[in-house]
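Student: sequence and predicted structure, then a few things I'm wondering about:
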Amino acid sequence: MIAFVEGIVEEVAIDQVVLNVNGIGYRVFVSGTTAYSMQAGSRERLHTHQHVREDGIVLFGFKTRQERDLFVRLLNVSGIGPKGALAVVGSAPIADVVAAIQEERIDFLKKLPGIGQKTAQRMILELKDKLDDLRLPGFDGISEHAQAGFARGDSELFDALLALGYNEKEARGVVRALAKEIEDGIPLESLIKQALQLLARK
């Protein structure tokens, strides 16, 4: 089992990076938020989960151990696969997701990418009592930024990208990748600039 990979970033795409570790290139799948935070030429460490499937072995990478551990536990929820778990981990702060599960905030969970009513209920049922070690000290609930970001929705950025000629699939993917920035209330103009940078990498 590969616990982490540390090396020089050789390539960055919207959902993956290649790390050069002593001359060996490791392709690691990451969330859009993580990909955006990394630059070619920088030295990075990713905590990894090694996922075995029929067509090969895949590495999923995360900036923190907490992100990786939540990802692994989400895989145990019926209806959530690796891509879905990665989208959830990359769409909101870990503390907010953990709090939503423990506090049975179904409305919050349903706004995470790929999570519907039934899946949100399964997340609560299967994980509510298994996440105490991921709850950060001093954290008292879902952040105001997160609540405000989800409440207002992501329509402004989505609509702006459509107006610029991108299709719905491309727009949704970038909105998910910038979920944290949207929650933090970054101005629309800055969000559009970041979105265009992500789209240019595809």
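Tutor: Good, I have the coordinates.
Student: from here on, contacts and neighbour counts on C-alpha atoms
Tutor: Fine.
Student: strands of the chain, start to end?
Tutor: In the chain, the strands defined using DSSP state E lie at 4-12, 16-21, 24-29, 43-53, 56-62.
Student: now, of these, which is deepest in the fold?
Tutor: Scoring these by mean neighbour count under mean count of other CA atoms under 10 Å gives strand 16-21 as the most buried, with a mean of 21.
Student: out of the strands of the chain, which gets nearest to Q197?
Tutor: strand 4-12 (11.7 Å; CA to CA).
Student: what angle do that closest one and strand 56-62 make?
Tutor: For strand 4-12 against strand 56-62, the angle by axes from the mean of the first three to the mean of the last three CA atoms, to 10 degrees is 90 degrees.
Student: now for strand 4-12, which elements pack on it?
Tutor: With contacts taken as 3 or more CA pairs under 8 Å, 6 or more residues apart in numbering; DSSP states H and E, strand 4-12 sits against strand 16-21, strand 43-53.
Student: tell me which of those strands sits nearest to P113.
Tutor: Nearest of the helices and strands packed on strand 4-12 (CA to CA): strand 16-21, 18.0 Å.
Student: I'd guessed T33 sits against G90; true?
Tutor: Yes - T33 lies in contact with G90 (CA atoms under 8 Å); the separation is 5.8 Å.
Student: which of these two has more neighbours?
Tutor: For T33 and G90, the more surrounded residue by other CA atoms under 10 Å is G90, and the numbers stand at 26 against 23.
Student: try this one next to it:
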Amino acid sequence: MLRFLRGEIASIGSDCLTLDVSGMGFEITCTRSALKGHKVGDLIKIPVFLHVSDGGLSLYGFCDELERDLFFALRRVKGVGNRLALSMLCSLPPQRLIRAISSGATDELIAAPGVGKRMAERICFELKGGLGGFSSALSEPLTEGENAIEKSVIEALKVLGFSDREVFFALERTKGKEAISDEARLLQAALRELQDSQLVVSNGTGQETPD
């Protein structure tokens, strides 16, 4: 099985990059964290998954082995294909995603486009007892200060009428761009993200046909 690729970044898109490996260009659909901080010309080693289907070959890339392993765990859930698993990893960082599944926090899982309430409940039900291999990620503490600030901002955004999906999606996109420890600045940044993204929330079940 293809485990990783090492090469030079030839181009970067919004959700993918092209990696030059000994003169061969591999287009890799990546999580947001796998793309973060990289630029054209960087030499990188990226964990990947090669998916083979009737439609052809697809490459998926991750920032580390934890993301890759979590991707495979999500794909074990009925109705979760490659695109939906990647969407979840792009919406929530692995540590938070694992915590949400373990605690049954479906309101966080529906932050991912394509994940509805029933799908979130299914993911929690099918994976809740099967995340023992991710115990090290669960043991990494979140600081009380970060939790308190986030909770205040979440409450403020909900008062303004934003849905759970919009709130969590905006916060994760904001935190993915910069670290903000001030409550007012985090709220302003999240509001800008919501305005700029023109987020459209689906009211469906969010089920996806596996790739």
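Tutor: Looks like it arrived, so ask away. Note that the structure is a prediction, hence the values are computed from the model and not measured.
Student: shared neighbours of T33 and G90 of the first structure, anything?
Tutor: 177, 179-180 (CA atoms under 8 Å, 6 or more residues apart in numbering).
Student: residues contacting the closest residue to Q102 of the first structure other than its chain neighbours?
Tutor: Closest residue to Q102 of the first structure apart from its sequence neighbours, by CA to CA, 6 or more residues apart in numbering: K128 at 4.8 Å. Contacts of K128 of the first structure were listed using CA under 8 Å, 6+ apart, and they are 101-102, 104.
Student: can you find the partner of K128 of the first structure in the second structure?
Tutor: Under the alignment (TM-score structural alignment), K128 of the first structure pairs with K128 in the second structure.
Student: picking that back up, got the strands of the first structure as JSON lines, with distance to G141 of the first structure columns?
Tutor: Listed next are those as JSON lines, based on distance: least, CA to CA, whole Å:
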{"stretch": "strand 4-12", "distance to G141 of the first structure": "30"}
{"stretch": "strand 16-21", "distance to G141 of the first structure": "31"}
{"stretch": "strand 24-29", "distance to G141 of the first structure": "29"}
{"stretch": "strand 43-53", "distance to G141 of the first structure": "26"}
{"stretch": "strand 56-62", "distance to G141 of the first structure": "23"}
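Student: so for A200 of the first structure, which of those strands sits nearest?
Tutor: A200 of the first structure lies closest, by CA to CA, to one member of these: strand 4-12, at 11.3 Å.
Student: residues near L134 of the first structure, how many?
Tutor: Using other CA under 10 Å, L134 of the first structure has 16 other residues around it.
Student: am I right that it is in contact with V97?
Tutor: No - with contacts counted by CA under 8 Å, L134 of the first structure stays clear of V97, the gap being 10.1 Å.
Student: filter the contacts of K128 of the first structure down to just the ones in helices.
Tutor: Counting by DSSP state H, the contacts of K128 of the first structure place 101-102 in helices.
Student: okay, the contacts of K128 of the first structure in JSON lines with distance to E54 of the first structure next?
Tutor: Converted to JSON lines, these look like this (distance: CA to CA, whole Å):
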{"residue": "I101", "distance to E54 of the first structure": "31"}
{"residue": "Q102", "distance to E54 of the first structure": "34"}
{"residue": "E104", "distance to E54 of the first structure": "35"}
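Student: would you list the buried entries among the contacts of K128 of the first structure?
Tutor: The neighbour-count test (16 or more other CA atoms under 10 Å) marks 101-102, 104 as buried among the contacts of K128 of the first structure.
Student: just the closest of these to I115 of the first structure, please.
Tutor: Lowest distance from I115 of the first structure to these (CA to CA) belongs to I101, with 12.4 Å.
Student: without its sequence neighbours, what residue ends up closest to that closest one?
Tutor: I124 (5.1 Å).
Student: list the contacts of the one you found.
Tutor: Contact analysis of I124 of the first structure by CA under 8 Å, 6+ apart lists 101-102, 104.
Student: picking up where we left off before, nearest to G114 of the first structure, of the buried ones among the contacts of K128 of the first structure?
Tutor: Distance to G114 of the first structure, by CA to CA, is smallest for I101 among these, at 15.5 Å.
Student: correct me, but the closest one touches L127?
Tutor: Yes - contact criterion CA under 8 Å: I101 of the first structure and L127 qualify, at 7.2 Å.
Student: for the first structure, which helix is longest?
Tutor: Assignment by DSSP H gives helix 188-201 as the longest helix of the first structure.
Student: so which elements touch that one?
Tutor: Against helix 188-201 of the first structure (3+ CA pairs under 8 Å, 6+ apart) you get helix 155-163, helix 168-177.
Student: I186 of the first structure: which of those helices is closest?
Tutor: Using CA to CA, those put helix 155-163 closest to I186 of the first structure, at 11.0 Å.
Student: picking up where we left off before, which of the contacts of I124 of the first structure are still contacts in the second structure?
Tutor: Using both residues aligned by TM-score structural alignment, their matches' CA atoms under 8 Å, the second structure keeps these contacts from the contacts of I124 of the first structure: 101-102, 104.
Student: and which of those residues is nearest D159 of the first structure?
Tutor: Checking those one by one against D159 of the first structure (CA to CA), the nearest turns out to be I101, at 30.1 Å.
Student: centre-most residue in the first structure?
Tutor: In the first structure, the residue lying closest to the centroid (CA atoms, centre = their mean) is G90, at 1.0 Å.
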